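1. Fold the following.
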Amino acid sequence: MNHAVKKYAAIGLVSLLGFSAPSYASTGAEPANQAQNLTPEQQLAYTAQNKNESVEKRADALRQLARYPNQNSLVAVARGLKESDPLLREAAVIGSELYQFEHRWRMISPLLNDENLTVRMTATTNLLREYSVMTAEQQQKMEAPYNEVVAYLSTQLEGQKNTASQLLLADVYRWHKEWIKADELYQPLTRSAAKNSQVWLNLSDNYRAQNQDAQALEVLNKGLVQLPKEASLYYSKALTQVRLNQKESAAQAIKVAATLAENNSYYWYLNGVLQEDIDVDLATESFEKAYMISGSPEQLYAVCDIYVRYNNEKADACLVELAKVAPEYVITQLKEKQK
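-> Okay, here's the model as predicted:
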């Protein structure tokens, strides 16, 4: 996607870090109609901050906000991270999952020293997955929390079969670039938990992180034997084949992924990207479907972009719609592509 649009999409998030946006916090009885006419994600943000709700219900709302990384969600998550109840702090960490690492580090790193073990572990695993892009100072700050998580999970595995703990410990080793230790835990899981798609996805990521894409593809193909209708495996396969310069095969794989996960807008968007050199009409339809599912400005941009570049009769109408949500310079850049 065009860097200008990526920059545009990030503008709001950067400004949010002052947490000056409108919120739905409630410290007492709120008007009966205050929660009416809210979108599902606004309702979740409202519930997450409503102190009249139970801690459990607020925590559930915070976790669900991970699906809706927007202004109201960010305010709710930021406040949740500062709540006195550890269940709410842990849930807020989970709710922050889709925000960019630089913002998550700023919000979550103070919880690496939280008094509650579960909160510390959740914060550690949330941030550790970005270990490879951390500064040396950030990596150093992660060492003590990392060792604590490894010790805890290792204890969980002593004398028992615990698939969840074994998979998480393998992931922790992978994030920390300890590839061999990770592989030693993943490999047995391909036999004992062969129907768990995360086993195959994460093992392939362990190879990808070492630039061993051929081995990663082999793992994904084995996973698809076990789970032939798992869209995420086809998606990961497509990305792996792109890295291996197998573009036509990648296009086939992402088409299957999008068809299986018919409401996943990103899969349809990526299908548009990979199909363009093969079938422009199919690519256009995929971008349109992605936008119809998500309604996001970024995917509307993708629709307008392909309309403009291939002189689609709907290009001008698309630009009019995009101008309602995008900066003027983005529209100008697209118009310059018109033939």
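2. Every contact and neighbour count from this point should use C-alpha atoms.
-> Fine.
3. buried ones in whichever helix or strand Asn126 is part of?
-> Using DSSP states H and E, Asn126 sits within helix 117-128. The neighbour-count check on helix 117-128 (16 or more other CA atoms under 10 Å) flags Val119, Arg120, Met121, Thr122, Ala123, Thr124, Thr125, Asn126, Leu127, Leu128 as buried.
4. swap in stretch 64-72?
-> For stretch 64-72, by 16+ other CA under 10 Å, it's Gln64, Leu65, Ala66, Tyr68, Pro69, Asn70, Gln71, Asn72.
5. Now do the end-to-end distance for that stretch.
-> End-to-end distance of stretch 64-72: 13 Å, with CA to CA, to the nearest Å as the criterion.
6. After the lengthiest helix in the chain, which helix or strand is next? Please name it.
-> Longest helix in the chain by number of residues (criterion: DSSP state H): helix 136-157. Toward the C-terminus, helix 136-157 is succeeded by helix 163-175 as the next helix or strand (DSSP H and E).
7. Give me the distance from that next one to the chain's centre.
-> Counting by CA atoms, centre = their mean, to the nearest Å, helix 163-175 is centred 19 Å from the centre of its parent chain.
8. Now tabulate the buried residues of helix 117-128 in TSV and tack on distance to Glu248.
-> Below are these laid out as TSV (distance: CA to CA, whole Å):
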residue	distance to Glu248
Val119	45
Arg120	44
Met121	42
Thr122	40
Ala123	40
Thr124	39
Thr125	36
Asn126	35
Leu127	35
Leu128	34
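9. so how far is the one helix or strand Arg79 maps to from its chain's centroid?
-> Assigned by DSSP H and E, Arg79 falls within helix 71-80. Here the centre of mass of C-alpha atoms in helix 71-80, compared against the chain's by CA atoms, centre = their mean, lies 17 Å away.
10. I have a second one here; can you model it like the first so I can compare?
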Amino acid sequence: MLNHDIRFWAWFVCQAQKQFSTTHFAFVTALASFGLGLSPPTSAQLLDAATAPIYVGSQACQQCHRTAYLAWQSSDHYQSMQVATGVNVLGNFDDQHLDYQQQRNRFYRKGKQYWVNLKDGNGEFRDFQVRYTFGHFPLQQYIVQFDDGRLQLIPFAWDARSKQQGGQRWFYLYPEVDPKDEFYWTNVGQNWNYNCADCHSTHVEKNYHSDTNQYASQWAEINVGCEACHGPASRHIQWTQQRNNIDTNATDVDYGFDRHLGKQVLSWQANAGQTTLQPTQVTATDQLNTCAQCHSRRMQLAPHSSSQRDFADSYQLSLLDAELYYADGQVYDENYVYGSFLQSKMAAKGVVCSNCHDPHSGKLQLSGNQVCLQCHQTQHYQANNHSFHQADSPGNLCVNCHMPTTTYMQIDARRDHAWHIPNPNRSAQSNSPNPCLNCHQNNNHQWAQSQISAWFSGDAKNVTADDSASKLADKPYYRAFLADNTSHPQAEKALAYVASQASYSAIVRASALQRLGRYQGKYATYAQQTNAYDSNDLVRRGVILAASHFSVNDKWQQISPYLTDSKLAVRYAAIESLVLDWQQMTPNQQQQLSLALPEYIESQHYNSDRAFALNNLANIYRAQGQLDTAIHYYDKAIKVEPFFDASYINLADVYRQRSESKKVYSTLIAGIEQSPDSAALRFSLALHYIREQQLLQSIKYLQQAVKLAPNEAYYHQVLQQVQRQQRGAP
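-> Model prediction:
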């Protein structure tokens, strides 16, 4: 069962007293939990230093930390998820209707309960009770619960903006999806337990039971509470007692917590010839790692614990690939800030989130340009010598030029946190946002470039038509990424240059290495070897990705040392790259890999509510020749996520290994029925027909694959070859 409300700890905090009696604690626990959540700690557990730290709830913090607590109550974190009550529900459920595709959806109440009538996954209208709210501004979503423990976000959201802004209305979030789409509301793309829980609630235990395909998820706190960032607070309470009763001069900087969330730069100074302040005193902090847990596009590899303070011990960050970012690094799809921030000069200088944002309210520390002018010296960044816009105009706001917005979910505008310098020519080539045109909509890139060039006396030079490798790799790095996106003949050399230059940020170098995984030339090898011992885990992971197409022996030589890397994200990537070559390995290599495999397998089981993880498990057993076990996991993947095309393709390949032609065909046909827009499934079926010497059928499905994926060059090549063979041409 899920915990249906936050537990209240009225006297849990020591307050200002010198002592904290177990009698007080016993009274507190008697007042505790409203629901069936995680069990409250006992007094012995709380005060025992040997006991693992325990979550106690944000209510325990307010007595001593009143200001921070009130700020938190005004934050997006506080509203990240709440029980659907009259206090929290913003949407109009007074028997409201929304017509979509000539069908009526209803929002209504039953007493104090909130209900919706809408289509389920089978296309039938049903009534669902809204259990929880999800967010609050500029839109609020709503969650319903299924009998198998799944929490799903309904497809309709409430526009919480004012009527003047076009809000106070119901709208359909994903109008282009159908019941066979991953993001249809009853499918995995809108599942809270896997996609949302880890960031929208505190200390979530997913508790997915793979054998029954059910959840029994729990949380310590329904929303993002104090302990989501600070960690479990029981030892902090113990620390207060030691400080008050034993050591009045205690100087423990973390106050009993296991992480330090302070700023990284403790002091800044102005240096001659520089227009921004420079760091002078830098200290270690866990702040970025902590914020990045949620404010990033990433995959969770394992349940994070308080002992895993580094991001890469629990998560694998998405790099700057073409599906998420433009070639110049500006955000395209949702990346939730961290991947953009790592590209910035501010990240390199030691700026952290709390330099700009209040850590408890989430709001900016200062208004307007003042937050930027903390470090960017005012005399150098005036309207007349930097923005060249009137002081009170939108064009003079730093964020409008350096942090352009991208709108997601139709109305949610989010700012890019890489702080790129506007370059209209770069935007024109990369097809990326040009912030100048957000205001000057009747002009074009060329006009904007001429203005900038005139203001800054040529600092923003035009990009030449020179497409030599040196030019492609020259700063900014986008030329190399754009060359890769367009299959330019010099792309490999340009990417290798970017990957090998320490002046680029780690995420840029790692992303260049990732892209080099497509190439097998000497430049890819050089870049891989140059970065093999880099201190940054992103770059080391990039090295693994760059070697992904090496021969088996070369790959083992380059990647096997990372099987014992200090970071889980790197070890995970190494195992994933090597395990499919199991049959070609020596017994000694297999033994070494076997020692690393359990951790990787455990990660797949943790994510076994998704088809990709079940496919990874199946791939291991298939590589080891255990085909029955592989089939079991491919079948399970299809059951869990019937629209995931790779499961059908991989399962069909196993049947091909077994020479079971009929099962190859039936598996791929079933996949096409479930995933009708998959070009890969049609291509796989075409290959099956080629092996069966049925060329006309092969051509039919190759043509369909090409139509669905017109930019996939290999599909075109195979189609042309088969057509020539059908005509009898040499």
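11. Let me see the contact set for the corresponding residue of structure 2 for Ser165 of structure 1.
-> With TM-score structural alignment as the matching criterion, the partner of Ser165 of structure 1 in structure 2 is Ala613. Applying CA atoms under 8 Å, 6 or more residues apart in numbering to Ala613 of structure 2 gives the contacts Gln604, His605, Asn607.
12. Compute the inter-axis angle for the longest helix of structure 1 and helix 163-175.
-> With axes from the mean of the first three to the mean of the last three CA atoms, to 10 degrees defining the directions, helix 136-157 of structure 1 sits at 150 degrees from helix 163-175.
13. Helix 136-157 of structure 1 packs against which elements?
-> Applying 3 or more CA pairs under 8 Å, 6 or more residues apart in numbering; DSSP states H and E, we find helix 136-157 of structure 1 packed against helix 117-128, helix 163-175.
14. start and end residues in structure 2 for the helix holding Asn126 of structure 1, please.
-> Under TM-score structural alignment, helix 117-128 of structure 1 corresponds to residues 568-579 of structure 2.
15. Going by distance to Ser661 of structure 2, which of the contacts of Ala613 of structure 2 wins?
-> Lowest distance from Ser661 of structure 2 to these (CA to CA) belongs to Gln604, with 29.7 Å.
16. so who does whichever residue in structure 1 pairs up with the closest one touch?
-> Residue correspondence to structure 1 (TM-score structural alignment): Gln604 of structure 2 is matched to Leu153. Leu153 of structure 1 makes contacts with Ser165, Gln166, Leu168, Leu169, as judged by CA under 8 Å, 6+ apart.
17. For the third one, give its distance to Trp175 of structure 1.
-> Spelled out, that is Leu168 of structure 1. 10 Å.
18. How about the last one?
-> Leu169 of structure 1 is 10 Å from Trp175 of structure 1, where distance means CA to CA.
19. Neighbour count: these two, which is higher?
-> For Leu169 of structure 1 and Trp175, the more surrounded residue by other CA atoms under 10 Å is Leu169, and the numbers stand at 25 against 21.
20. who touches that one in this structure?
-> Val150, Leu153, Ser154, Ala182, Leu185.
21. Can you tell me the closest non-neighbouring residue to the first one?
-> Beyond its immediate neighbours in the sequence, the residue positioned closest to Val150 of structure 1 (CA to CA, 6 or more residues apart in numbering) is Leu169, lying 6.6 Å away.
22. Among the helices and strands packed on helix 136-157 of structure 1, which comes closest to Ser265 of structure 1?
-> Ranking those by proximity to Ser265 of structure 1 (CA to CA) places helix 117-128 first, at 24.3 Å.
23. Mean per-residue distance, that closest one versus structure 2.
-> For helix 117-128 of structure 1, the mean deviation from structure 2 after alignment is 1.5 Å (mean CA distance after the TM-score superposition for structure 1).
24. just how off-centre is that helix within its chain?
-> 17 Å.
25. In terms of secondary structure, what does that helix contact?
-> Secondary-structure packing of helix 117-128 of structure 1 (3+ CA pairs under 8 Å, 6+ apart): helix 86-95, helix 101-108, helix 136-157, helix 163-175.
26. The same query, at a cut-off of 7 Å, please.
-> helix 86-95, helix 136-157 (3 or more CA pairs under 7 Å, 6 or more residues apart in numbering; DSSP states H and E).
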